[in-house]
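Asker: okay, predicted coordinates and the sequence, questions at the end:
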Amino acid sequence: MTESVNFWKLKKVMESTTLSKSTIYAYIAEDRFPKPVSLGARSVAWVESEINEWKAQQVAMRDEAAA
């Protein structure tokens, strides 16, 4: 059985992370954020589970720094 993959467009990623478009693309360039998946010639989206994992990592890094 294959796992279902949900895609998020940029607007949803921005809402979920509270990051701006420019920050998202800067973080991608720095390998600090999940890369989008090409859906066509002019369309990209992000894998929902990768975004959620990134957010969880941010919380974990905060907690490690506080410890």
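Answerer: Thanks, I have the structure now.
Asker: make it CA atoms for all contacts and neighbour counts henceforth
Answerer: OK.
Asker: and residue 45, what does it touch?
Answerer: Residue 45 makes contact with 7, 8, 9, 10, 36, 37, 38, 39, according to C-alpha atoms under 8 Å, 6 or more residues apart in numbering.
Asker: isn't residue 9 right next to residue 48, touching?
Answerer: No: under the criterion of C-alpha atoms under 8 Å, residue 9 is not in contact with residue 48, lying 9.5 Å apart.
Asker: dropping in the other structure now:
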Amino acid sequence: MHYLPETGYLRLRQIIGDPHANPPIPPIIPVSKSTWWAGVRSGRYPKSIKTLGARITVWRVEDIRKLLQQS
């Protein structure tokens, strides 16, 4: 299991991973970017939050933790 802080926000690359980052970021939920966004649209995955800025999309850690517990 991955370490998740109690509260805060996660960017998409922290959730689905980024093998090209240095060092690589392992996925918490191993799906593609298009699968993730399709899941957000369908309600399978939590809604994103854009209150941090126009070009910053994040998800609440609590929502990701809840999603992992449901799996």
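Answerer: In hand now; what should we look at? As the structure is a computational prediction, the values presented were derived from the model and not from experiment.
Asker: overlay the chains and give the TM-score.
Answerer: Aligned and superposed, the two chains score 0.74 in TM-score terms (TM-score structural alignment, normalised by the length of structure 1); 55 aligned residues with a C-alpha RMSD of 1.3 Å.
Asker: hang on, the earlier thing: and the contacts of residue 45 of structure 1, which is closest to residue 24 of structure 1?
Answerer: Checking those against residue 24 of structure 1 with C-alpha to C-alpha, the nearest one is residue 10 at 9.1 Å.
Asker: aligned partner of the closest one in structure 2?
Answerer: In structure 2, the residue paired with residue 10 of structure 1 is residue 12, using TM-score structural alignment.
Asker: how many neighbours does its match have?
Answerer: By other C-alpha atoms under 10 Å, 18 other residues sit near residue 12 of structure 2.
Asker: now the strand or helix carrying residue 62 of structure 2 on structure 1. Mean distance?
Answerer: Here residue 62 of structure 2, judged by DSSP states H and E, is contained in helix 61-70. Aligned to structure 1 and superposed, helix 61-70 of structure 2 gives a mean residue distance of 0.8 Å (mean C-alpha distance after the TM-score superposition for structure 1).
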